[in-house]
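Novice: Predicted structure and sequence below. I'll ask about it afterward.
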Amino acid sequence: MKHPVDVHVGKRIRHRRWMVGMTQQQLAERVGIKFQQIQKYETGMNRVSASRLWDISDALEVPVSFFFEGLVGETAAEEAGVPADLLSDKEALELVRSYYAIPENQRRRLFELARVLSDAA
């Protein structure tokens, strides 16, 4: 049975990898393992050792603590109407990546439009 912490860490690995536009193969090569192992980490099937998590954090250029962020607050997010695994959704991540590719002044206007539309819904 998968442990919830292992699943959360795996989701955070996948989230960061997608955000930087890296494939499982590329991450595996940087860490020195097979891409199948990255797949197992990302699904929570295999637990990530401390030393391997250190290597992954270095390859993805985030502190090790990044992988544990939001762990306690997942139930609070679900209660607020936001799925806890929102960042594991490929479409949501692509939307975030595209959003930050927009120049800041236009991004601010888009943000305000989204806020108005969500208030009207």
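Specialist: It's in.
Novice: From now on I want contacts and neighbour counts done on CA atoms only, so please keep to that.
Specialist: Noted.
Novice: any idea how far the residue most central in space within the chain is from residue 91?
Specialist: Taking C-alpha atoms, centre = their mean, the centroid of the chain lies closest to residue 15, which sits 1.9 Å from it. Here the criterion is C-alpha to C-alpha, to the nearest Å. By it, residue 15 lies 12 Å from residue 91.
Novice: hold the first one in mind and look at this next one:
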Amino acid sequence: METTDLGSGKRQTTDVDQVIGARLRSLRLQAGWSQQELAVKLNVSFQQVQKYERAMNRLSAATLSKAATIFDVPMEFFFDDVAAGAPSQGEAVDQTVDNRLEARLLTRYRRASPKLRASLLGLLQAAIPLQDDIEEN
């Protein structure tokens, strides 16, 4: 999707804006923050965060830089693989569902005691062996 002038001087957002918004949302969910909490950190309204995440408004370079700093990711994080194209609508929905589930899991994991964390990791390693697990042993 190219940027187009709508006659009123307003420009539509593009596929790139959708990718950036989805990545912002993903980072927020992984951090376990509400839109209001992120809005305070970015010094914008929670409605503005909603608009960024839904690609209804574009993030300025300054706001994007601030978000990268807040989440401790490089600016490139928001643009990785963008040249390959934005995800389709279905892929974006699947990704959002995955992000929500991952965020819920991560939030609970972080609240668990160290002993419970070790037990959960052991259970997952036994149920889903990965090559890295085999090489560590």
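Specialist: Ah, there it is. What you see is a predicted model; the values in this text were computed from it and never measured.
Novice: re the thing from before, overlap in contacts of residue 15 and residue 91 of the first structure?
Specialist: Listed as contacting both residue 15 of the first structure and residue 91 by C-alpha atoms under 8 Å, 6 or more residues apart in numbering is no residue at all.
Novice: just checking, what residue in the second structure corresponds to residue 91 of the first structure?
Specialist: Matched to the second structure by TM-score structural alignment, residue 91 of the first structure sits across from residue 101.
Novice: And for residue 34 of the first structure?
Specialist: That one, residue 34 of the first structure, aligns with residue 45 by TM-score structural alignment.
Novice: can you tell me how far its match sits from residue 51 of the second structure?
Specialist: 10 Å.
Novice: Same question for residue 23 of the second structure.
Specialist: 13 Å.
Novice: next one: residue 57 of the second structure
Specialist: Relative to residue 51 of the second structure, residue 57 of the second structure is positioned 5 Å away (C-alpha to C-alpha).
Novice: out of the two, which sits in the busier spot?
Specialist: Higher neighbour count among residue 57 of the second structure and residue 51: residue 57, with 19 against 15, using other C-alpha atoms under 10 Å.
Novice: Skipping adjacent residues, who's closest to the match of residue 34 of the first structure in space?
Specialist: In space, and not counting its chain neighbours, residue 45 of the second structure is closest to residue 39: 5.4 Å by C-alpha to C-alpha, 6 or more residues apart in numbering.
Novice: which residues are contacting stretch 78-87 of the second structure?
Specialist: Applying C-alpha under 8 Å, 6+ apart, the external contacts of stretch 78-87 of the second structure come out as 15-16, 18-20, 23-24.
Novice: Make a markdown table from these and add distance to residue 120 of the second structure, neighbour count and secondary structure to it.
Specialist: Putting these into a markdown table (distance: C-alpha to C-alpha, whole Å; neighbours: other C-alpha atoms under 10 Å; DSSP: H, G, I helix; E, B strand; the rest coil) gives the following:
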| residue | distance to residue 120 of the second structure | neighbour count | secondary structure |
| --- | --- | --- | --- |
| 15 | 38 | 18 | helix |
| 16 | 37 | 20 | helix |
| 18 | 35 | 21 | helix |
| 19 | 32 | 23 | helix |
| 20 | 32 | 25 | helix |
| 23 | 27 | 19 | helix |
| 24 | 28 | 23 | helix |
